[in-house]
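Visitor: Dropping a prediction and its sequence here:
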Amino acid sequence: MDIEAGVNKVDSGVEDLPKNKCLRIFVTSFHSAVCCYYVLLVSYGLVIGYNAMTHDNEVVRLLGHYGPAFGTNWNLTFQTVFIFLALTYDILEWMNKQDTERAKKIMYWRDVLYNGLVVPFTLFVTSLFWTVYAIDRELVYPEVFDSVVPWWFNHCVHTNIAIVVLIETLLTPRRQPTNKSLELKLTTFTSFGYAAIYYSIYYFTGRWLYNVFGIMTWWQVSLFQCLIWASAYFFYFTHFMVNRLFHGSEDKTAVNKSVTVENNGSTKTVKFGSLQKNTPEESFTSDNWHLKYRSLRDKFENSRL
C-alpha cells in the first residue's frame, strides 16, 4: 500500500465540516445567515455614520468622523471577512472541491483569521465595552449617541458578535492553532496598531477616542493599556482550551500522529513527528509528502516481515 494514501487520512490540525450531512446543512445555513446579517449590518452602519457626520451635536459628529478608528468597526470587519471565507469554503465543500489548492488556502486563511483576529478582538470588544458601560456609559458610549444609533444596533455590534463566536466554537473544532506564529503576529500587530490610532488622535486633536482615558492619569493609562494588550493574548490562548472542553482533548494535528501501512499481509505503523503545517506553501505543496518520505516508502515496499 502506498504510504501517501495513508498520509492523506491524517488530519491537518483543524477539523472541517462534520461528515454528518444534517449538521453540514446546519453549519452552511448558519454561515449563510450570518453573512447576510453582516451585509445588512455594515450597510446600516454606513447610514448611521453619514447621519452622525451631519448631526448638529458635536459629540455625535465625532462618532461619524472617527468611525473607522473605533475598535468595534475593526472587529466587525474581521468577522465579515471571516464569515465570507467560511461560507465560500462551505460552498466548495458541497461542490466536492474541498481538496483543490484554492479551497485549502481559503480554509487556511479562514482559520488563521478566526484564531488570530476574530476570537481575541471579539471577546475583547464585548467584555471591555459592557464592563465600562456598566460602570459609566458616558466613558465609552455617551447617551447622546442614542439619537443616531438604535439600541438594537448597539447590541448587534457589541453583544451578538460574541454569540456568533460561541456558535462557531461549538460547530467547528479548533483545538490547536493553525499557524501559531502568524496568528500571534496578527494579534500583536492589530493590538499595537489600534493603540497607535487612538493615541495619535489624542496627540493631534487633544481628544480621546474613548472618554475612559480622559479620567485617568498617565500611569493609570499605561496600566490600562497593558491590560488591553494582555486581554487579547489571554482570549487567544483561552479559546483553544475552551474549544477542547467542547470537543475533547484529542490532538488532531499531524504532529506525532501515525499511519498504519499494510505490506505483504503485514502492517507497520509510521509516526510523523514534524508535520505541523505552518505556512500555506508547506500546507499546500503536493510534492512534500512524496519527497520527504520516498525512501521510507521504498523501504516498506521492498521489505518483508
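Guide: Nice, thanks for sending it over.
Visitor: drop to CA atoms for contacts and neighbour counts, all remaining ones
Guide: Noted.
Visitor: So residue 31 is in contact with residue 83, correct?
Guide: Yes - counting by CA atoms under 8 Å, residue 31 touches residue 83, with 6.4 Å between them.
Visitor: where along this structure do the strands fall?
Guide: Counting by DSSP state E, one finds strands in the chain at the ranges 257-263, 266-272.
Visitor: What residues sit buried inside the last one?
Guide: Think strand 266-272. Buried residues in strand 266-272, defined by neighbour count with 16 or more other CA atoms under 10 Å: residue 270.
Visitor: Against that first model, consider the following:
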Amino acid sequence: MSCPQFHFAVVGYYIATLVYVSGMDLSNVTDEKVKNLRDFGPFYLTLWNWGLHLLYFFMHCINHTLQKMPMKISTSLRRMMGQMTNYLFCALVFPLTIYVSSTFWIMFAYDRELLYPRALDAASPPWFNHVMHTSILPVALLELALHRHRFPPPRTACLSLAALLAAYGLAMTYVYFRYNVALYPLYPMLNWTQRGLFFAVSVAECSVFYLLGEKLNTLCWGNRIKSVHGEKQQ
C-alpha cells in the first residue's frame, strides 16, 4: 500500500467512526461515569490523541491533493505542510499514541471502571473501544514504516509533549473545579504533590516513547534519514 492510499484510508476510517459516534444515543443513560463520557468527551486524553491523528492524516491528504496542482502554486505550501506534519507526528502523535494505548489497557486490566465502565458496553458496540484505544497503535506504527520522518531534537519534542500534557492537566483541573466532575476516579484521590508527580512521570514516559519512535524510524529507514538539525541519524 502506498502512502497516499494509506493516508486516505485512515482518514476515511476515522471519519466513519466520527459519524458513528455522533449518532450514538446516550440520552437515557443513568450511570454517572457514562454521563461524564457523554457530557465531557472532548476533555478526555483519548479524544485529544484521536483528534491529533485525524488532523495529521487529514493534512497529509491535503498535501497529496496539492501534488496535482500547478508546481508554482503548491510547492511552497506543500513544503510548509510537510514540515508541520512531520513535527506533529514525531513529537506528539507517535509518543502520545503509545502512552494512551498502553496506559489504557494496563488500567483496563487492573480495573476497567477507572477508565471504561461496563455500563458503556450497553451503549456502544465492542469494536468501539478498540477503535479508540487499540487500532491507533498499529496505525501509528504503519505510518512510521510507510513514510519517512525526520525526528526533531529530543529536547524540542519533549518540551512540546510537556506543554501538551500540561494543557491537558489544566483542562482536567478546570472540569473538576468548575463542574465538580472527576474525569478519572483517581484524580480526586491525589493531592497536589501527587498530581505533580503523576504529570512528571507521564512526561517522562512520553519522552521515552518519543525516543523509541526515533529508534524505530532509524531501524526502518537507516542512514537515508537525516534529522531536522542536519545531523545524520546513526
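Guide: Happy to help now that I have it. Please read all numbers here as calculations on a predicted model, not as lab measurements.
Visitor: Can you pull the TM-score for these?
Guide: Scored against TM-score structural alignment, normalised by the length of structure 2, the superposed chains reach a TM-score of 0.86; 230 aligned residues with a CA RMSD of 2.6 Å.
Visitor: Now do the shared contacts for residue 31 and residue 83 of structure 1.
Guide: Common contacts of residue 31 of structure 1 and residue 83 (CA atoms under 8 Å, 6 or more residues apart in numbering): none found.
Visitor: Show the secondary-structure elements that the lengthiest helix in structure 2 is packed against.
Guide: Taking DSSP state H as the criterion, structure 2 has its longest helix at helix 192-221. Packing partners of helix 192-221 of structure 2 (3 or more CA pairs under 8 Å, 6 or more residues apart in numbering; DSSP states H and E): helix 94-111, helix 136-146, helix 154-179.
Visitor: which residues in structure 1 does the shortest one match up with?
Guide: Counting by TM-score structural alignment, helix 136-146 of structure 2 lines up with residues 161-171 of structure 1.
Visitor: Tell me who's in contact with the most centrally placed residue in structure 2.
Guide: Central residue of structure 2 (CA atoms, centre = their mean): residue 49, 2.5 Å from the mean position. The neighbours of residue 49 of structure 2, taking CA under 8 Å, 6+ apart as the test, are 93, 96, 97, 100.
Visitor: aligned partner of the third one in structure 1?
Guide: Alignment of residue 97 of structure 2 against structure 1 is given by TM-score structural alignment, with residue 122 as its counterpart.
Visitor: can I get the strands of structure 1 in a markdown table with distance to residue 200 of structure 1?
Guide: Output for these, formatted as a markdown table (distance: least, CA to CA, whole Å):
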| stretch | distance to residue 200 of structure 1 |
| --- | --- |
| strand 257-263 | 49 |
| strand 266-272 | 49 |
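Visitor: The aligned residue in structure 2 for residue 42 of structure 1: how many residues sit nearby?
Guide: Using TM-score structural alignment as the criterion, residue 42 of structure 1 maps onto residue 18 of structure 2. Residue 18 of structure 2 has 11 neighbours, counted by other CA atoms under 10 Å.
Visitor: Pull up the gap between residue 18 of structure 2 and residue 157 of structure 2, please.
Guide: 29 Å (CA to CA, to the nearest Å).
Visitor: Residue 183 of structure 2 too?
Guide: Residue 183 of structure 2 sits 27 Å away from residue 157 of structure 2, going by CA to CA.
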